[in-house]
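S.K.: Just to be clear, the model below is a prediction. Sequence and coordinates:
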Amino acid sequence: MRLPSALSFLIDEAIDAPDGDAFLTSLAARLAADGLPLTGGALTQAAPHPVIERRIWLWRADTGRVIEALGLAGPLDPGPAQPTNIARNWLGNLGAGSVQEDFAGGRSDGAMLSWVADRPFSETETELLREVARFAAAPLALLAARSTLSALLTTYLGRRSAAQVLAGRMRRDPGETIRAVLLFADLRGFTELSETTDGKDVIAALDAWFDRVAGAVHAFGGEVLKFIGDGVLAIFPIGERDAAAACDAALRAVAAARAGMDHLQTVRAAQGAPPLSFGVALHLGNMLWGNIGTADRLDFTAIGPAVNLVSRLEGLCRPLGHTVLVSGAFAAETKQPLIPLGEHGLRGIAAPCAVFTPQS
């Protein structure tokens, strides 16, 4: 007796599926080849992520393509039924007959496959889908484990470092040279704040600060490399976009972060909390992103003259009376109007640095 194409896929090939998109696309194609009158399908799976609770992949038979929806976690989550409702409502628009199978034993973190057809499923078709659910459990468990590892590494290490770890870089090496716009942002008076404020309130203030600056960086195509105490080191790589575009993105991110902080200051003032002052510096140059540390405890770290300069430049924000400062190297590439503030010596750096600030 010939094994259905869908079961052959699950036994021999599904373990190599890189993600839920590829898994659902291939499985749906096999089921269609087995004669099932599918018009759509959905895969819902738990997502170990600080913001996303579940990921939902939605497949249409008429296009053969998959789109992804997200079920949000935490305060953004409208309710535990949200992911199921997303799949059910979407599939409900594609056909009259449907069957759903939960192949994670009913656990809340399990996966669910849902299918819809242009007619009710026959008893034989329903049994095949139940078999598919049982055989899909193992490859989907592996897919979930891979997703968990990737999400955890990205959450704690950042996208660039996570990719390096997943690729197996586990030894000290000189790293890669990255040409980029560097952003360094730092809270002022954090030591005093931490000594005069309850610990939970300090953490809440730090989280709010990082949300504004890191959120703005990511929104404009940048990447946070490090949280350093109350500071943030981020980059806007030059490569797919030129230096002028990277500078423009960095300035837009800074403007968005300042707007977010202005709103936060209003909220904190209404709560009787002290204001959070900060400084931001931008520089353009080459940095070395290396895997350094001891033989058995490593960390991806940014080093080089450009990193030193941008952190020292931020230290001039308070004495010069400006929230945002940019270097001469940055000013030479940007098309945005800047105000020159003269040349200034930076601690530990031999040559003076031309310093500018945005007009707005």
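M.R.: Yes, it's here.
S.K.: use CA for all of it now, contacts and neighbours both
M.R.: Will do.
S.K.: For A137, give its distance to S26.
M.R.: 15 Å (Cα to Cα, to the nearest Å).
S.K.: now swap in A257 and tell me
M.R.: A257 is 42 Å from S26, by Cα to Cα.
S.K.: ok, these two, which is more surrounded?
M.R.: A257 (22 against 18; other Cα atoms under 10 Å).
S.K.: give the contact list for that one.
M.R.: If you count contacts by Cα atoms under 8 Å, 6 or more residues apart in numbering, A257 has them with 212-213, 215-216.
S.K.: Check A245 too.
M.R.: Shown in contact with A245 (Cα under 8 Å, 6+ apart): T334.
S.K.: Quick check: which element contains it?
M.R.: Assigned by DSSP states H and E, A245 falls within helix 243-270.
S.K.: here comes the other one, which I'd like you to weigh against the first:
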Amino acid sequence: MQGKPSAAAASIVEWMVGAALHSKPSEETFAQLVEALRNHGIPIDRAFFAHPTLHPLYHGAAFEWTPATGLTRETYGGDVDAPHDILARSPVRHVIVNEVTRFRRRLSGPGAMLDFPLLEDFAAEGLTDYLLLAVRFDGFRTTADDDLKGRSGMVCSFATKRPEGFTDEEIETLDWLRKPLAIVVKIADQRQVALSLAECYIGKEAGPLVLGGAIRRGDFATTRAVVWLSDLRSSTELAMSLPREEFVSTINEFFDCTAGAVEEEEGEPLSFIGDAALAIFPIERLGEAGARAAALRAASRAAEASEEMNNRRRARGKAPLAWGLALHAGELGYGNLGSPTRHSWSVIGPVVNETARLEGITKLIGEPVVASRAFVEGLESAADWRAMGAFPLEGVPRAFEVFAPPARICAREDAA
């Protein structure tokens, strides 16, 4: 920020500080900023801003505003090796690499300079003036573009269709607001990064609890849930016979089928233990019948996905993958366990241990899906499930009744 702000900038920046303090998403603040600028008489007909972030599925987010569409969002960089259109066709890359903070182009008239393909598009749409602003942040940015490595920040642009373009005072107002907007964006992004990482590493239900203050060792609560444990067969042999990269890719593809199905049906994957996935379907949120129905839908979805995966493997001359699944229901505890300074968000209780032991029965009886009486009794179709007998489970003082579904949810191991 340089010099004294205009009356419009001074009014808007006070509101932006409030937005930062009240945890508004950056895109909401940006959309409201554009409306505020228009209300102050600045004729904005297109606005855009983008910033990198830390997320397991993408490397940044971009937002475009027009009067017709309002604000639209696009994520970019899911494939780090694929350059994004924002950088390939617009002045954004030029501004970042050359550390330019203010870049302006007339798009019509004698002074027009259309030196980037995107500017040609804008001129064809009737835009007459274009202003691109940038603020660099400290921090590391991962990208396949060597010129952009280690660079992080925010870019925003404004364009108008007014025949004479922006006035000098309007340009100064927009430029003066560049750093306040960057501060709002950075604060909001740090909140979003914290939430994304918490949800990625802890879970979508546990993550917000931790960010909300449940961080002390011993912070525990009790809930009822359907418990899911799926386990890949012969993973030790796979690990010993495959190159590390191929083994990791295989395990991740398996988790796409199983844990991915859990997420699709509103379940919560809690942990990945080697080649096994532990998940819950909370009864408090889904209801007794709803949690069981969601778990069965997830099992069917996982079976379909794994069959598609195995067809791809067969086409490549690879052996299909077999797996087992156990379903149980009951009360469990969840919260923080660990050393004084290193915690893990965990679930504990007999129902968790029993589910792990129950999954081992799938190998013994050749049924890929098994369930406990506690799970089956809550189903409308309970009478259709096949009683497979009572089996001793390690560490469980009583024989455990095991049931198999009436229809095959997964292919038998010997059919794989």
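M.R.: Cool, the structure landed. Computed from a prediction, not measured in an experiment: that's the story for all the values here.
S.K.: So after superposing, what's the score?
M.R.: Here the TM-score for the pair of chains, by TM-score structural alignment, normalised by the length of structure 1, is 0.86; 357 aligned residues with a Cα RMSD of 3.2 Å.
S.K.: Apart from its neighbours in sequence, what residue is nearest the equivalent of A295 of structure 2 over in structure 1?
M.R.: Here A295 of structure 2 is matched to A250 in structure 1, going by TM-score structural alignment. Counting by Cα to Cα, 6 or more residues apart in numbering, F236 is the residue found nearest to A250 of structure 1 once chain neighbours are left out, at 6.7 Å.
S.K.: Checking my notes, the one you found in a strand, right?
M.R.: Yes - according to DSSP: H, G, I helix; E, B strand; the rest coil, F236 of structure 1 belongs to a strand.
S.K.: measure it to R268 of structure 1 for me?
M.R.: 30 Å.
S.K.: For the aligned residue in structure 1 for L195 of structure 2, which residues are in contact?
M.R.: Aligned counterpart of L195 of structure 2 in structure 1: S150 (TM-score structural alignment). S150 of structure 1 makes contacts with 162, 166, as judged by Cα under 8 Å, 6+ apart.
S.K.: Over to S150 of structure 1. Which of the three states is it?
M.R.: Taking three-state DSSP, the label given to S150 of structure 1 is helix.
S.K.: distance of it from A144 of structure 1?
M.R.: From S150 of structure 1 to A144 of structure 1 the distance is 10 Å (Cα to Cα).
S.K.: does the closest residue in space to V155 of structure 2 that isn't next to it in sequence sit in a helix, a strand or a coil?
M.R.: Of all residues beyond its chain neighbours, the one nearest V155 of structure 2 is A134 (4.3 Å), with distances taken as Cα to Cα, 6+ apart. At A134 of structure 2, secondary structure determined by three-state DSSP is strand.
S.K.: A134 of structure 2 pairs with which position in structure 1?
M.R.: Looks like A134 of structure 2 aligns to F103 there (TM-score structural alignment).
S.K.: Give me the mean deviation of the longest strand along structure 1 from structure 2.
M.R.: Counting residues, the longest strand in structure 1 under DSSP state E turns out to be strand 278-294. When structure 2 is overlaid, strand 278-294 of structure 1 sits 1.1 Å from its aligned residues on average, using mean Cα distance after the TM-score superposition for structure 1.
S.K.: what's the matching range in structure 2 for that strand?
M.R.: Taking TM-score structural alignment, strand 278-294 of structure 1 hits residues 323-339 over in structure 2.
S.K.: element containing V165 of structure 1?
M.R.: Assigned by DSSP H and E, V165 of structure 1 falls in helix 159-166.
S.K.: so that helix matches what in structure 2?
M.R.: With TM-score structural alignment as the criterion, helix 159-166 of structure 1 aligns to 204-211.
S.K.: Going by neighbour count, list what's buried in the matching stretch.
M.R.: Buried residues in stretch 204-211 of structure 2, defined by neighbour count with 16 or more other Cα atoms under 10 Å: 204, 206-210.
S.K.: what stretch of structure 2 does stretch 44-51 of structure 1 fall on?
M.R.: Going by TM-score structural alignment: stretch 44-51 of structure 1 matches residues 50-57.
S.K.: Can you give me the end-to-end span of that stretch?
M.R.: Per Cα to Cα, stretch 50-57 of structure 2 runs 16 Å from first to last residue.
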